[in-house]
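>>> Requesting a structural model of the entry that follows:
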Amino acid sequence: VGSSGRVFPLGFRATELLRSWLVDLETLGVSLQTGHRWLGWDQVTGALLVAVEEKNSDPIQPQQLFPDITIMSLGGGSWQRTGSDGRWVPKFEEIGINVRELRPANSGFLVNWSAEFISKFEGMPVKNVSVQARGNPVPGETVLGETDLGETVRGEMMISAQGIEGGCVYTVGRELRAACDAQGNTVMLIDLRPDLSVEQVEQRLSTAKPKESTSTLLRRTIGLPAVAIGLLREVTKNVLPRQASDMAVLIKSLPLQVVATEELDRAISTAGGVAFEELDDRFMLRRLPGVFVAGEMIDWEAPTGGYLLQATLSTAVAAANGALSWWEEEHPTEM
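The predicted structure follows:
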């Protein structure tokens, strides 16, 4: 059990869990047919078209399947090498099902770092900060107006070659993504010292010694690490405020401009998917009786930390129960 209360396998790998699940499924009589790809529905017969897919070759002639009940859990669009490639989307759209665009969720964001900054700080964590998604800054102003798009989230973020990532970034990612979509870019406010008030920061910075450099002052008085000082210089283009009061405000609300999400395939999870209005309360497609959907292919998103798995498993249970309920209604004498 980790410090956050989350439960992890001793080896920090999911292999043992996967093996255990596979054994349980085999005990229940489940037949697993791997290496297959669903190609859509036959337009004449309505059959499921499924083909064996071999590496480095085209799928063979598809089989037509006529199951009594179909539960689809085809995933989102991130991490394509695992099979979650979103190729099911056009098949749904072809028959008129509304699928919201698949977008990166729990993803990093792109920042136009300078080459000098990346050469020094790529891969370094910025610890114990709080972040908040906000709208675009007013040109020439350091402090932003009341255009708050989301809550303040505390945690750690990582400097990547492309931008920023990490738990607190993922948590405000939905608001950042929406703002980038609407405006082309947005601002994430970073509080580099969330345990101190702006007045406390100003008071400590006011103890500058003669000939003391700004970097030394920031390290000595408020314990800023090199990467945080580098962020201050990067955002201000190395023109740092001279007054302690102005520097304190900047440290408590550093406006970092982000320009877009990282590409979909690098995201931990996916937003978008089958719109909920296409489903009844049993997770069955209204247009296709007997066909149910579950997991990340539905239009929802959740934070990391077990919530994604929980939502996926919960929708699977709901779809399975819905399938049983529907079958009982359609075939009352067969149950």
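>>> Going by C-alpha atoms from here, please, whenever you check contacts or count neighbours.
Noted.
>>> I'd like the distance between Val293 and Val30.
Val293 sits at a distance of 19 Å from Val30 (criterion: CA to CA, to the nearest Å).
>>> higher neighbour count, these two?
Neighbour totals were compared for Val293 and Val30, and Val293 leads with 23 against 11 (other CA atoms under 10 Å).
>>> gap between the more buried one and Arg103?
19 Å.
>>> and if you look at Gln63?
32 Å.
>>> Comparing these two, which residue is more hemmed in?
Shown here are Gln63 and Arg103; by other CA under 10 Å, Arg103 has more neighbours (21 against 14).
>>> So the residue nearest to that one when sequence neighbours are not counted, which state does it fall into?
Among residues not flanking Arg103 along the chain, Ala271 sits closest, at 5.0 Å (CA to CA, 6 or more residues apart in numbering). With DSSP: H, G, I helix; E, B strand; the rest coil as the basis, Ala271 sits in strand.
>>> Ala271 contacts Gly295, correct?
No. If you go by CA atoms under 8 Å, Ala271 and Gly295 don't touch, sitting 11.4 Å apart.
>>> Buried residues of the longest strand seen in the chain, list them for me.
Criterion DSSP state E: the longest strand present in the chain is strand 125-134. Of the residues in strand 125-134, Pro125, Val126, Lys127, Val129, Ser130, Val131, Gln132, Ala133, Arg134 count as buried by neighbour count, 16 or more other CA atoms under 10 Å.
>>> got those as TSV, with distance to Leu313 columns?
Putting those into TSV (distance: CA to CA, whole Å) gives the following:
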residue	distance to Leu313
Pro125	32
Val126	33
Lys127	32
Val129	32
Ser130	31
Val131	30
Gln132	30
Ala133	30
Arg134	33
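>>> quick one: which of the residues you listed is nearest to Glu262?
Nearest to Glu262 among those, counting by CA to CA, is Ala133 at 16.5 Å.
>>> OK, contacts around that closest one?
Asp148, Leu149, Gly150, Glu151, Thr152, Val172, Glu175, Leu176, Thr186, Val187, Met188, Leu189 (CA atoms under 8 Å, 6 or more residues apart in numbering).
>>> Buried ones among those residues?
Leu149, Gly150, Thr152, Val172, Glu175, Leu176, Thr186, Val187, Met188, Leu189.
>>> one more, for comparison:
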Amino acid sequence: MSLALVIGGGPAGLMAAERLAETGARVIVAEAKPSVARKLLMAGKSGLNLTKEEPFDRFLAAYAEAAPPLRPMLEAFGPQAVRDWVEGLGQDVFAGSTGRVFPKAMKASPLVRAWLARLAGLGVEIKPRWRWIGGAYRFDTPQGIQEVTPDVVVLACGGASWARLGSDGAWTALLEDVPLAPFQPANVGFRVAWSAHMRAHFGAPVKGVALIAGSVRSRGEVVISAEGLEGGGIYAVARALREGAPLHLDLMPDVTQAEIARKLARGHGKASVSNHLRKALGLDPVKRALLMEGAPRPLPEHLAPLVKALPLRLEGPRPMDEAISVAGGVRFAALDSGLMLRARPGVFVAGEMIDWEAPTGGYLLNACFATGRWAGEHAARFLRESG
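A predicted model of the protein is given here:
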């Protein structure tokens, strides 16, 4: 029986292992951490967004320049396939009003347990605390140095964020012959040097706003933290911000500037500016605080343009290890259409190791599943054709 080695026990690696085992290969999954799927389980604490239901062209567009190479993989294992696969593991799913798909359990642990049971039934061997250290697939393990001689390999070692969960990027030192794009934080918060008056709002959500970064506009919630801005709204424009676009907030995205100006023109008598904004526009305390933070001093006479496009000065992204995901990794040019490394026949790559990025909202996990399954399928084909 052919031996397939999968390095990395995240969603991409486990999906590759499942597909290889289904084709009859003996599969070993080497995982550096004490257990598999640690990042998936962490993501599941906030609901586990599995995929996104929307027209396929719109879904694909979320992957930007990586869309063409990813297209066949996402066509083969797209949103409906993800739903079917999850339900096949006995986990019911539902789509929210925005099309985001979640397990009804709203956590990852039941899904992971069912998945591991399926893999065990297929004969997949999981080796925890096996850290790849190079050579001909040598591993540092609790039993000492172990060496594996596989017939095919799938690398699914993750990106370079959340190192404590396994994605530390250390594998880059073991692929010196492979073209790599530098890692950069994606889906990450941004630092803001807040004034003292903002301290009262640390931890507060900002709802019903639009974020504008260059040509990118996002409707989404953000959270004010002591360090800056966090949350899905800022993640959606993180790439544009990372590339140098300034950030503006539209505090009333459903109201025109002209209407805002009309309401503000009624005058506020002896009321403070903050109270006038509350009474005339209905701005909550957090939005009023942001407006005072971003407005120039002295306050301009006309505030309507600032309500619609409030500038916030950012001081760069949070550290890469705090990012939900990263850009960078193995360039698509280094891979063939089956995700095999051109420089290393019989070695395939999947998941966040590859140079692609996408916003949160189901796109990240779907592409990890899809690339893992694609790599597993083509690794199995390699075994058949070489055996």
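>>> circling back: which SSE is immediately downstream of the longest strand of structure 1?
Using DSSP states H and E, the helix or strand that directly follows strand 125-134 of structure 1 along the chain is strand 153-159.
>>> tell me the average deviation of that next one from structure 2 after fitting.
In this overlay with structure 2, the average offset of strand 153-159 of structure 1 from its partner residues is 1.1 Å by mean CA distance after the TM-score superposition for structure 1.
>>> From the contact counts, what lies against that strand?
strand 125-134, strand 163-165, helix 167-171 (3 or more CA pairs under 8 Å, 6 or more residues apart in numbering; DSSP states H and E).
>>> let's go with 6 Å and repeat that
The helices and strands touching strand 153-159 of structure 1, judged by 3 or more CA pairs under 6 Å, 6 or more residues apart in numbering; DSSP states H and E, are strand 125-134, strand 163-165.
>>> mind giving me TSV with these and columns for distance to His331 of structure 1?
Converted to TSV, those look like this (distance: least, CA to CA, whole Å):
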stretch	distance to His331 of structure 1
strand 125-134	52
strand 163-165	51
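>>> Which one of the ones you listed lies nearest to Leu48 of structure 1?
strand 163-165 (39.7 Å).
>>> returning to that earlier point: let's have the buried ones among the contacts of Ala133 of structure 1 in a markdown table, adding distance to Gly11 of structure 1.
Shown next, in a markdown table, are those (distance: CA to CA, whole Å):
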| residue | distance to Gly11 of structure 1 |
| --- | --- |
| Leu149 | 39 |
| Gly150 | 36 |
| Thr152 | 33 |
| Val172 | 30 |
| Glu175 | 35 |
| Leu176 | 35 |
| Thr186 | 40 |
| Val187 | 39 |
| Met188 | 36 |
| Leu189 | 37 |
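>>> Please, where are all the strands along the stretch 51-200 of structure 2?
51-52, 93-95, 100-103, 125-128, 131-134, 138-141, 144-147, 152-155, 180-186, 190-191 (DSSP state E, counting those that start in this stretch).
>>> now the second one, how far from the centre of its chain.
The gap between where strand 93-95 of structure 2 is centred and where its chain is centred comes out at 19 Å by CA atoms, centre = their mean, to the nearest Å.
>>> Ok, the fifth one next?
Between the mean C-alpha location of strand 131-134 of structure 2 and the chain-wide mean there is a distance of 25 Å, by CA atoms, centre = their mean.
>>> Now do it: which elements does it pack against?
When contacts are defined as 3+ CA pairs under 6 Å, 6+ apart, strand 131-134 of structure 2 sits against strand 138-141.
>>> Where does the lengthiest helix in structure 2 end up in structure 1?
As assigned by DSSP state H, the longest helix anywhere in structure 2 is helix 363-386. Using TM-score structural alignment, the residues of structure 1 aligned to helix 363-386 of structure 2 are 307-330.
>>> who's in contact with the matching stretch?
Arg282, Phe283, Ala294, Gly295, Ala302 (CA atoms under 6 Å, 6 or more residues apart in numbering).
>>> Find the residue closest to the first one in space, skipping its chain neighbours.
Looking back up the chat, that one is Arg282 of structure 1. Arg282 of structure 1 sits nearest to Gly322 (CA to CA, 6+ apart), 4.2 Å away.
>>> Number of residues surrounding that neighbour?
Neighbours around Gly322 of structure 1, by other CA under 10 Å: 19.
>>> And Gly96 of structure 2, by the same measure?
Count around Gly96 of structure 2 with other CA under 10 Å applied: 11.
>>> Gly361 of structure 2 versus that one, what's the distance?
Gly96 of structure 2 is 11 Å from Gly361 of structure 2, by CA to CA.
>>> ok now do the residue most central in space within structure 1, which residues does it touch?
The centre of structure 1 sits closest to Asn106, judged by CA atoms, centre = their mean, with a distance of 1.4 Å. Shown in contact with Asn106 of structure 1 (CA under 6 Å, 6+ apart): Tyr170, Ile268, Ser269.
>>> Do I have it right that the last one meets Ala105?
Yes. Using CA atoms under 6 Å, Ser269 of structure 1 and Ala105 qualify as a contacting pair, with a distance of 5.1 Å.
>>> The residue lying closest to Ala161 of structure 1 once chain neighbours are set aside: neighbouring residues, count only.
Computed as CA to CA, 6+ apart, the closest residue to Ala161 of structure 1 that is not its neighbour in sequence is Glu122, at 5.7 Å. By other CA under 10 Å, 17 other residues sit near Glu122 of structure 1.
>>> Looking at structure 2, name the residue matched to Glu122 of structure 1.
Looks like Glu122 of structure 1 aligns to Phe202 there (TM-score structural alignment).
>>> for Lys209 of structure 1, same thing?
Aligning on TM-score structural alignment places Lys209 of structure 1 opposite His268 in structure 2.
>>> Just the element for that match, please.
Assigned by DSSP H and E, His268 of structure 2 falls outside every helix and strand.
>>> Tell me who's in contact with Gly228 of structure 2.
Contacts of Gly228 of structure 2 by CA under 6 Å, 6+ apart are Phe190, Arg191, Val192.
>>> if I look at it, how far off is Leu60 of structure 2?
In terms of CA to CA, Gly228 of structure 2 sits 30 Å off from Leu60 of structure 2.
>>> what does Asp67 of structure 2 align to in structure 1?
Let me fix one detail, which is that residue 67 of structure 2 is Ala and not Asp. Aligned by TM-score structural alignment, Ala67 of structure 2 pairs with nothing in structure 1.
>>> And Asn187 of structure 2, by the same measure?
By TM-score structural alignment, Asn187 of structure 2 lines up with Asn106.
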